[in-house]
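> Structure for this input, please:
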Amino acid sequence: MRYLSPADEPWASGYLPVDGGHRLHYEQRGAADGIPVVVVHGGPGSGNSAAHAVFFAADRYRVILADQRGAGRSEPAGRLENNTTADLLADLDRLRVHLGIARWLVVGGSWGATLAVLYAAARPECVRGLLLRNPFLARGADLEWFFGGAKAKHPAAWLAWAELGAPAAPGAMLPWLDADLHAASEARQAALVAAWHGWEGALAGAPARPLSARERDALRRRYRLQCHYFRQNCFLAENGILDASPALATAALPVHVVQGLADDVCPAAATRLLLARLPHASWDAIAGVGHDPFAAPMQEAIRAALDCFAATAAFPPGNRLPLA
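The predicted structure is shown next:
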C-alpha cells in the first residue's frame, strides 16, 4: 500500500471566499473517487501542509487540506476580524458544499480535534466518522495549564519567559503576551516568539531549535491569532467540548482517539474526560510520544485506524494501553 507523500502534487486547489473578507485556501490530494476526508489543522492559526496527507493511503482517500481563517495560505494572513470558532465551523460546511461532498470523514489533532468534535456534534448527518489526536478541550483549566501551570514541570523552558517579565498571577499571561505581540518593539516580539516556541516545544516533547526570520514572522502571526482565541476562551462556554461530545454517541458516529502519553500540551488526563463522554469510542494510548503526529508510533497508529476505516467503515477496537 502506498501512502501519500509531501512530494505528491495536489490534483486540485483554490480559494473559497467566505464572509468577513476572508478567502480560504484548500487543496485536494489522493484519489478523486476515494473516501472524502477533511484534515482540520491545529493552532488556532497553525495552517495545513502537505505533510498532513502522509497518513492516508493514496488510492483510498480523497484528502482535503484547508487553512482556517487567517492561517496558512488563507487570506488575509493573520487577520483577526470576523475570526471566531463559529466562523471556522461554518467555513467547514461551506467548503463541504463547495466541493460537492455529502458526508466526509473528519480528522483533527489538538485544536483541530476541538473543531472536529463541535462540527460533528452540530452536523452529524454530514460526517462519516471522527479520528481525533491529542484533543484539546479548550477549558479554562487547559489554558491555565499551558500558560503557567506546567512551569513547575518544565522550569528550564519557562525561564525564557520569566526573563522577559512574564507575570506570575493566574490569568495574567495572555493579556501580557497579547499586548506585547502587537505593540512591543520588533526585538522584543522576536524574543517573545522564541520563548513561546521553546515553551511549546518543551511541553510537546520536541527539541528546541533556532528559528529563521521567516519562521519567526509566521509564528508571530500564529501566536497573535492564538491570543485572540484564547483570551475569548476560544469563543466557547466552559466545558463546551465535553458537553457537545455525547451527541456523537447519539448519532452513532464512529470515533477513534489517538493520544500521546508524553504530551503536556494536550495531556492524557483531559482525553480521559472526553472518552468518559464517548463510551462507544475506541482509542490508542501511545507511550513515549508527545504532541508530534509524525512520531513513528503515532503515525503507525493513525495509519492503522484509517486503513481499518477504509476497509470496513469502522475503526479498530484500539485500547492498547491504559491512559491512566
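> rest of the way, CA atoms for contacts and neighbours
Will do.
> residue boundaries of the strands in the stretch 201-324 of the chain?
255-260, 282-286 (DSSP state E, counting those that start in this stretch).
> Between those strands, which one is closest to residue 39.
The minimum distance between residue 39 and those falls on strand 255-260, with 14.6 Å, by Cα to Cα.
> So what's the gap between that closest one and the chain middle?
Distance of strand 255-260 from the chain centroid (Cα atoms, centre = their mean, to the nearest Å) equals 13 Å.
> okay, the strands of the stretch 201-324 of the chain in a markdown table with distance to residue 231 next?
Formatted as a markdown table, the strands of the stretch 201-324 of the chain follow (distance: least, Cα to Cα, whole Å):
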| stretch | distance to residue 231 |
| --- | --- |
| strand 255-260 | 26 |
| strand 282-286 | 31 |
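> Of all those, which one is nearest residue 44?
strand 255-260 (19.2 Å).
> Just the buried positions in the helix or strand containing residue 115, please.
Assessed by DSSP states H and E, residue 115 sits inside helix 111-122. Buried residues in helix 111-122, counted by 16 or more other Cα atoms under 10 Å: 111, 112, 113, 114, 115, 116, 117, 118, 119, 120, 121.
> Residue 42 is in contact with the second one, correct?
Yes - under the criterion of Cα atoms under 8 Å, residue 112 is in contact with residue 42, at a separation of 4.5 Å.
> hang on, the earlier thing: highest average neighbour count across the strands of the stretch 201-324 of the chain?
By mean neighbour count, with neighbours taken as mean count of other Cα atoms under 10 Å, strand 255-260 ranks first of the strands of the stretch 201-324 of the chain at a mean of 26.
> Can you spell out which helices and strands pack onto that one?
Judged by 3 or more Cα pairs under 8 Å, 6 or more residues apart in numbering; DSSP states H and E, the packing partners of strand 255-260 are strand 127-133, helix 268-277, strand 282-286, helix 296-312.
> Now distance to residue 167 too, for those, in JSON lines please.
Shown next, in JSON lines, are the helices and strands packed on strand 255-260 (distance: least, Cα to Cα, whole Å):
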{"stretch": "strand 127-133", "distance to residue 167": "31"}
{"stretch": "helix 268-277", "distance to residue 167": "26"}
{"stretch": "strand 282-286", "distance to residue 167": "34"}
{"stretch": "helix 296-312", "distance to residue 167": "35"}
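> Select, out of the strands of the stretch 201-324 of the chain, the one closest to residue 90.
Across the strands of the stretch 201-324 of the chain, closest to residue 90 is strand 255-260 (Cα to Cα), at 21.5 Å.
> Please provide the structure for the following sequence as well, for comparison with the first:
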Amino acid sequence: MLVEIRDTRLYVDQRGPVDAPPLLFIHGGPGAGSYDFLAFQGDRLGRSFRLIGVDQRGVQRSDPLTGPVSERDLIADFEALREHLGIEQWSILGHSYGGRLALRYSAAQPDVVTKVVFENPGWDMVLASDSLLRAALPLLPGAEAPPHTGPATKAMWDERMAVIAQLGDRRMEIYTGPDSRGLQLPADTELSDEYHARSGHFHEQITSSASFGEPVLPYFAQLTQPAMLIKGEYDPATSTEEIELFRSDVPDGTYYHATGVGHFMHAEQPELYAQLVTKFLLS
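Okay, the predicted model is just below:
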C-alpha cells in the first residue's frame, strides 16, 4: 500500500501479525527496493515478526522523486513511518547499502531501534567498491581498478560501477556462492520498466548527494543496541577492514560467517537465514 510520509508516498508491504515484534527491512542498491527480499523472507520472517518492507522514496513502487534526496531524508522517512504506524520501538535489518542506512539510523535513534542486523553491508562506499572490484577484476582480463583517494564521490562510484558492469550476464557470479549461480531475483522480471526507471533515477540522485561520501564507520562506537553482522563467505561487498572494525568497535556486536553463500544469504539459504535472524532478534 502507498502511505503518505512527509512530502511523498512510500510503498509499504507488511507481513505477519500486527501484534508481533516489529521489524523494519531497509533495502540496498542503492535503489534495489524491498520486492526481492520480501519474496524470499516475507512469509518466513512474518511467522515471528511484523515485518515491514518499504521502498525508499522514489524507488520502485513508491512515488517518483521530484527533487534531490539525501541519506538524512531516508532516515527521516523511516522515523516518520514508525510514528505513522504507531510503533514505539522496532528492530531493523539492513541489506547491502541498506546496512549503511541502518547504521546511521541506529546511531541516531538509540531509544527507538532496539536491535540491528546487517547483512553483507556496504558501510563505507570506498571500501565497499574496492572489495567489489577485487571480486570482479579476475573475470575481466585487462581491466583495471580506477584509482581514487579520499572520500567517496559520484565520479568514483560511477567509474567503478562501470568496470563491474563489464561483467554483463556474469555479474551475479561475483555476488553468489557456487551453489547459487542460477539465482534469479524476481524484481528483474516481475516489476515494470517504469519501476526500474524510478530506481535508476534514485540511484543517480543519492550517489550525487554529499551524504553518500560521508564517513559512517565512526558510528560503530556509538551503537548501544545489540548488533549482528552476517557476512557471506563469497560476498564481495563487505570489506575485511569493515569486518575488523565491527568486531573491535561495536560494544555489543555478534559476527556470523555464513559459509557457502554470497551477497544474498536471505535468498540463497532462506530457511537458515530466517532462523538465524529470528533467534538473534528474539533472544
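> Tell me if residue 13 of structure 1 really is in a strand.
Yes - Residue 13 of structure 1 forms part of a strand when assessed by DSSP: H, G, I helix; E, B strand; the rest coil.
> Tell me which other helices or strands whichever helix or strand residue 37 of structure 2 is part of touches.
Using DSSP H and E, residue 37 of structure 2 maps to helix 35-45. In terms of contacts (3+ Cα pairs under 8 Å, 6+ apart), helix 35-45 of structure 2 is packed against strand 50-55, helix 265-268, helix 270-282.
> Mind listing residues that contact the shortest one?
Counting by Cα atoms under 8 Å, 6 or more residues apart in numbering, helix 265-268 of structure 2 makes contact with 37, 40-41, 119, 176-177, 180, 183, 232, 258, 261-262, 273-274, all of which sit outside it.
> which residues touch the residue mapped onto residue 265 of structure 1 from structure 2?
By TM-score structural alignment, residue 265 of structure 1 lines up with residue 237 in structure 2. By Cα under 8 Å, 6+ apart, residue 237 of structure 2 lies in contact with 96, 120, 121, 122, 128, 129, 131, 132, 263.
> looking at those residues, which has the most residues close by?
Among the contacts of residue 237 of structure 2, the one with the most neighbours (other Cα atoms under 10 Å) is residue 121, at 29 neighbours.
> Looking for the alignment partner of that residue in structure 1.
That one, residue 121 of structure 2, aligns with residue 135 by TM-score structural alignment.
> how much space between the residue nearest to its match when sequence neighbours are not counted and residue 217 of structure 1?
Among residues not flanking residue 135 of structure 1 along the chain, residue 110 sits closest, at 4.5 Å (Cα to Cα, 6 or more residues apart in numbering). Distance, residue 110 of structure 1 to residue 217 of structure 1, using Cα to Cα, to the nearest Å: 22 Å.
> Equivalent analysis for residue 76 of structure 1, please.
Taken as Cα to Cα, the span from residue 76 of structure 1 to residue 217 of structure 1 is 15 Å.
> Quick check: chain neighbours aside, which residue is closest to the counterpart of residue 30 of structure 1 in structure 2?
Matched by TM-score structural alignment, residue 30 of structure 1 corresponds to residue 16 in structure 2. Spatial nearest neighbour of residue 16 of structure 2, chain neighbours left out: residue 46 (4.0 Å); criterion: Cα to Cα, 6+ apart.
> what sits against residue 230 of structure 2?
117, 118, 119, 120, 255, 256, 257, 258.
> and what of residue 151 of structure 1?
157, 158.
> what's the spacing between it and residue 162 of structure 1?
Using Cα to Cα, residue 151 of structure 1 is found at 10 Å from residue 162 of structure 1.
> After alignment, which residue of structure 2 pairs with the residue nearest to residue 135 of structure 1?
Per TM-score structural alignment, residue 110 of structure 1 is aligned with residue 96.
> Thought residue 26 was touching that match, still the case?
No - shown here, residue 96 of structure 2 and residue 26 do not form a contact pair, counting by Cα under 8 Å, at 9.1 Å.
> Can you name the residues that contact residue 31 of structure 2?
For residue 31 of structure 2, the contacting residues are 56, 59, 60, 199, 200, 202, 203, by Cα under 8 Å, 6+ apart.
> Now check structure 1 for the residue matching residue 260 of structure 2.
The alignment partner of residue 260 of structure 2 in structure 1, by TM-score structural alignment, is residue 288.
> ok, for that match, nearest residue in space, not its chain neighbours?
Distances taken as Cα to Cα, 6+ apart place residue 262 nearest to residue 288 of structure 1, at 5.5 Å, with adjacent residues excluded.
> Helices of the stretch 51-200 of structure 2, residue ranges please.
71-85, 97-108, 125-136, 154-165, 187-190, 193-208 (DSSP state H, counting those that start in this stretch).
> Dump the contacts of residue 230 of structure 2 to JSON lines, plus distance to residue 190 of structure 2.
Shown next, in JSON lines, are these (distance: Cα to Cα, whole Å):
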{"residue": "117", "distance to residue 190 of structure 2": "27"}
{"residue": "118", "distance to residue 190 of structure 2": "26"}
{"residue": "119", "distance to residue 190 of structure 2": "24"}
{"residue": "120", "distance to residue 190 of structure 2": "25"}
{"residue": "255", "distance to residue 190 of structure 2": "34"}
{"residue": "256", "distance to residue 190 of structure 2": "32"}
{"residue": "257", "distance to residue 190 of structure 2": "31"}
{"residue": "258", "distance to residue 190 of structure 2": "28"}
